[in-house]
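Trainee: Give me coordinates for this.
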Amino acid sequence: MRVHFIAIGGSAMHNLAIALHNKGFDVSGSDDVLFEPSRTRLEKYGILPQQNGWYPEKITTDIDAVILGMHARTDNPELLKAQELGLKIYSYPEYIYEQSKDKLRIVIGGSHGKTTITSMILHVLQQAGKDFDYLVGAQLAGFETMVKLTDAPVIVIEGDEYLASPIDRRPKFHLYKANIGVISGIAWDHINVFPTFDSYVEQFRLFIKTIQAGGTLIYSKTDTVLNEAVEADDTTSVTKIPYQLPQYQIDNGVTSIVSDGKQYPLEIFGEHNLLNAEAARLVCKQLGISTGDFYQALTKFKGAARRLELLGKNESTNIYKDFAHSPSKLQATIQAVKNQFLDRKLVACIELHTFSSLNKDFLSQYAGTLDAATEAIVFIDSKTFEQKKMEPYDASVVKKAFDKDDLLFFNDPGELKKYLERIEINGKNLLLMSSGNFGGIDLAALANNILKNI
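Mentor: A predicted model of the protein is given here:
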């Protein structure tokens, strides 16, 4: 099979390219810009484009499939050439389905927790010696790539609700046709695509209907909006299994799940992660893994990359970075750190970086989300407004939206770095949250500098 990737440098795209290369496919690709780690990883496997840019002459009739990334535009010259030649054009979720239509497909959906639930399942299956394929949205310890495609009978897919490609406006998780579907919760996101709350919720209602006959839906009983969607669904051919918090306890900063008279100490913490664990447990139960074996394997799970990742600590301070960016994720992450360290104050800093979080019409969704923090900081890199071609706004707009007059606002990464390095951090934790990169600040070096100053 000869496959060509348009916008090969994307996170999922370059991993899919590597997976197909490993499967023996003849893989080529193009992109106008390639960042790390995509560049190095594509080069390692011998499939890095020789030059950046779009080259319609690469598109020839001997190509079996063109895979189109979200980064490409509808007027992309390679796409136009492929359409002119009548080649088969797939989005990457469509092609994942094409490669897995004969497998048992497990699809993890929801506004939050998708990567962590998927990562937990992969970790436990690996510990159990199971044969499986996967697609996950973060690099995981012990896994070479974020996509694996072999002859395994099972595939575990992190399925998000964003659009499949520039020419396919369907949410990705609709295209996988799950046999086992998970929904972790529903909290409005992607306002640029789903301008109303109901249009966003509708995507999850539709996802339930894509679950194959005789399949299973596993969903969080703790989410009111999700429960309403499930209860209103009239699909009778799908078994619906709710989950809620397991029994747990926190001792000396360590969270343990309590099950069948045994304690299982975890390296992760927070009620949101305990809910994630229950979703993963129920999936693994469907695959023949007992509750005891699941929890025992989970004790060795260190978490997904950038999810409550510990940057540094001493006796009185922990510094974390987290991928949280939406209101629900922000609130859950802050509460998790507060509950884990009841005797410490918390400095919480959120970078607003996504189209939704920067949108003035959506910003009010953040009202009250920073209230549990002792000190609240919001950062928006001034360059982000320029890059996204959005009109900038000042601290007063942010403070009003978050409904917090004592909130601190920064729009320059250098000034934010200086401020954080001067904080009296003794007896406090610092939580840095973003789906971006804080304007290029080296967070590991920052944490080291802060701890040195105590």
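Trainee: CA only for contacts and neighbour counts going forward, please
Mentor: Will do.
Trainee: what's the residue nearest to Ala213 when sequence neighbours are not counted in contact with, if anything?
Mentor: The spatially closest residue to Ala213, leaving aside those adjacent along the chain, is Ser237, at 5.1 Å (Cα to Cα, 6 or more residues apart in numbering). Residues in contact with Ser237 (Cα atoms under 8 Å, 6 or more residues apart in numbering) are 213-215.
Trainee: For those residues, pick the one with the most neighbours.
Mentor: Gly215 (18 neighbours; other Cα atoms under 10 Å).
Trainee: any idea how far that one lies from Pro265?
Mentor: With distances taken as Cα to Cα, to the nearest Å, Gly215 is found 33 Å from Pro265.
Trainee: Let's compare: structure for the following, please.
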Amino acid sequence: MPQSASNARPHAIHAANPRHYHLIGIGGTAMASLAGLLRAAGHRVTGSDEAVYPPMSTQLADLGIHYAEGYAPANLDVNPDIVVVGNAISRGNEELEAVLDRRMHYTAAAVVIKEELLRGRHVLAVAGTHGKTTTTSLLAWILESAGLNPSFLIGGIAENFGSSFRLTDSDYFVIEADEYDTAYFDKGPKMWHYLPVTAIVNNIEFDHADIYRDEEAYRFAFARFINLVPRNGTLVAGWDSPIMRELGPKAFAPIESFAYGDDSVAEGGHPRWTARDVSFGEQGTRFTVLHGDEVWGDVQTPLTGAFNVRNCLAVIAAAESIGADRDGVREGLRTFASVKRRMEVRGEVRGVTVMDDFAHHPTAVRETIDAVRQRYPGRPVVAVFEPRSYTAQRREFQDAYRDAFAGAERVVLAGLFHPERYTAETAMNPLELVDAWRAAGKPADFIPDPDEIVARLVPELRGGEVVLVMSNGGFGGIHGKLLDALGQGSGG
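Mentor: Next up, the predicted model:
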């Protein structure tokens, strides 16, 4: 049964027992957001990091949170009550070593989030291999539009809010539930700590080969997450995902399944959320939402791509499970402003559109290219890809990447990130990939350096192309360099 929003219990924003938290690695997206949440809850917050860049350095400065540049035992002389160790911090870090030598109270960010922010609230946790950040941001915004004033913690800057976090007195807390490990001393996924009541699991497909030894271990992480949802909660399950269709029915919670595909994937007799009459365009997407045979309503959203239709269906199902106002939900879908680095248009010069996307898994690459083609029908897609994540650089994913770029007219492959971490047996071979694309008749090049990519690519562009840059890192500021070079070539 839907859980009425009128049952929301107020929560005090300020902690009854303020403490001093010191965050080692405070400049990461999740850690800086946690710092802001703890500050909003009335705690004192300090921290340390090195080479902190915007937007997190700006966010910390705006919050007035002091942090030390660099790691050092002296940073601990502020005598915090609790030290939070970021999951990028490992043994050998001199500040962490001092924490251990001094027998200080230390813990992980996910544990603090659970105890300080989530316990006792209705947590809406968004998990899955792909689409977590966009779906979490979208869910927070539609609940805001429906008048539920949710708290949230997102792994990116939600443009509607201009922030990656917010703390309110609402009963509802929306959180991105990451399957990456918790800390050097807790190798379980962060999402196991998040006390889900409503859980969205969009899809499950092997990723993070640096953390999980194989697909079985990866599946187990999600199986256990699903097992955390209480009987009076809701599992919102992506039924287009074969692994999700296998794991979902084992939940103790009621299931609301959703799918973009046809009815052939419907298994188990669960209520299903689907879309019909889907229309893509440069301004976004329109479609009609069905719950079983019942029409839920018509949706208009600036989002593009089949995967974003799935994201919309997921958040609609989650919102329905808590009785959110439908008109407010529809308005939230219509006014959603996306997330930075998710199909973000960085600029257009001489008729060439430069887009930035975080895609790095082969499936995400393929679906992002498909979405760009749906958004800009008839325009050539030039895909520029930096294999930066651990998954992206592993040889076992090479064939999947070969197929993932089928929708692009031109492919430029950049160099591996820290290639010294791999051997010839474990690393992607860029030259083999390029040869395979060329053999299939697709123009492709391996150009390791971002500046060389700009120098080689810009003279080729005639206008009308969409240059889709995909990387989960900074990629040498290539987006701005492309736009600058295009502008210099315009004669203006």
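Trainee: Report the TM-score for the pair.
Mentor: With the length set by TM-score structural alignment, normalised by the length of the first structure, the two chains reach a TM-score of 0.90; 447 aligned residues with a Cα RMSD of 2.7 Å.
Trainee: sorry, back to before: dump the contacts of Ser237 of the first structure to CSV, plus secondary structure and distance to Leu149 of the first structure.
Mentor: Formatted as CSV, these follow (DSSP: H, G, I helix; E, B strand; the rest coil; distance: Cα to Cα, whole Å):
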residue, secondary structure, distance to Leu149 of the first structure
Ala213, coil, 24
Gly214, coil, 25
Gly215, coil, 22
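Trainee: Show me what the top helix by length along the second structure is in contact with.
Mentor: Longest helix of the second structure, by residue count under DSSP state H: helix 306-321. For helix 306-321 of the second structure, the surrounding residues in contact (Cα under 8 Å, 6+ apart) are 1-3, 124, 131, 134-135, 138-139, 142-143, 198-200, 202, 234, 236-238, 256, 258-260, 273-275, 289, 303, 326, 329, 333, 367, 371.
Trainee: After that helix, which helix or strand is next? Please name it.
Mentor: helix 326-335 (DSSP states H and E).
Trainee: Give me the mean deviation of the helix or strand following that next one from the first structure.
Mentor: Later in the chain than helix 326-335 of the second structure, the nearest helix or strand by DSSP H and E is strand 344-349. Average distance, strand 344-349 of the second structure versus aligned residues of the first structure after superposition (mean Cα distance after the TM-score superposition for the first structure): 3.1 Å.
Trainee: Any idea which residue is closest to the centre of the first structure?
Mentor: Thr115 (4.7 Å; Cα atoms, centre = their mean).
Trainee: Show me what that residue lines up with in the second structure.
Mentor: Aligned by TM-score structural alignment, Thr115 of the first structure pairs with Thr133 of the second structure.
Trainee: What of Val201 of the first structure?
Mentor: Checking with TM-score structural alignment, Val201 of the first structure has Arg219 as its match.
Trainee: quick revisit: filter the contacts of helix 306-321 of the second structure down to the buried ones, PyMOL style.
Mentor: Selecting the buried subset of the contacts of helix 306-321 of the second structure in PyMOL, with 16 or more other Cα atoms under 10 Å as the burial test, is done by:
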select buried, resi 3+124+131+134+135+138+139+142+143+198+199+200+202+234+236+237+238+256+258+259+260+273+274+275+289+303+326+329+333+367+371
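Trainee: In strands, which of the contacts of helix 306-321 of the second structure fall?
Mentor: With strands defined by DSSP state E, the entries of those inside them are 124, 198-200, 234, 236-238, 256, 258-259, 273-275, 289.
Trainee: Most widely separated two among those residues?
Mentor: The span of these, defined through Cα to Cα, is set by Leu124 and Ala275 at 22.6 Å.
Trainee: Not counting stretch 178-194 of the second structure itself, show me its contacts.
Mentor: Residues contacting stretch 178-194 of the second structure (Cα under 8 Å, 6+ apart): 85-91, 108-111, 113-114, 118, 123, 125, 127-128, 177, 208, 211, 221-222, 224-225, 228.
Trainee: how about it: buried residues?
Mentor: Of all the residues in stretch 178-194 of the second structure, those buried under the rule 16+ other Cα under 10 Å are 178-183, 188-194.
Trainee: For Glu215 of the second structure, state which of the residues you listed is nearest.
Mentor: Nearest to Glu215 of the second structure out of those is Glu179 (Cα to Cα; 13.1 Å).
Trainee: What lines up with that closest one in the first structure?
Mentor: Glu179 of the second structure maps onto Glu161 in the first structure, by TM-score structural alignment.
Trainee: Mind telling me what element its match is part of?
Mentor: Short version, using DSSP H and E: Glu161 of the first structure is in no helix or strand.
Trainee: Now do it against Ile183 of the first structure, distance only.
Mentor: Taken as Cα to Cα, the span from Glu161 of the first structure to Ile183 of the first structure is 11 Å.
Trainee: Give me the common contacts of the two.
Mentor: 109-110.
Trainee: where does whatever residue of the first structure lines up with Phe161 of the second structure land in three-state SS?
Mentor: Taking TM-score structural alignment as the criterion, the aligned counterpart of Phe161 of the second structure in the first structure is Phe143. Three-state assignment for Phe143 of the first structure (DSSP: H, G, I helix; E, B strand; the rest coil): coil.
Trainee: neighbours of Phe143 of the first structure, just the number please.
Mentor: 12.
Trainee: now Lys388 of the first structure
Mentor: Applying other Cα under 10 Å, we find 12 residues neighbouring Lys388 of the first structure.
Trainee: same thing with Pro419 of the second structure?
Mentor: By the measure other Cα under 10 Å, the count of residues near Pro419 of the second structure is 13.
Trainee: Also Asn437 of the first structure?
Mentor: 15.
Trainee: And for the one 10 residues further on?
Mentor: One way to gauge burial is a neighbour count; for Ala447 of the first structure, by other Cα under 10 Å, it gives 21.
Trainee: Aligned counterpart of it in the second structure, please.
Mentor: That one, Ala447 of the first structure, aligns with Leu483 by TM-score structural alignment.
Trainee: show me the contacts for the match of Thr115 of the first structure.
Mentor: Here Thr133 of the second structure is in contact with 154-156, 176, 339 (Cα under 8 Å, 6+ apart).
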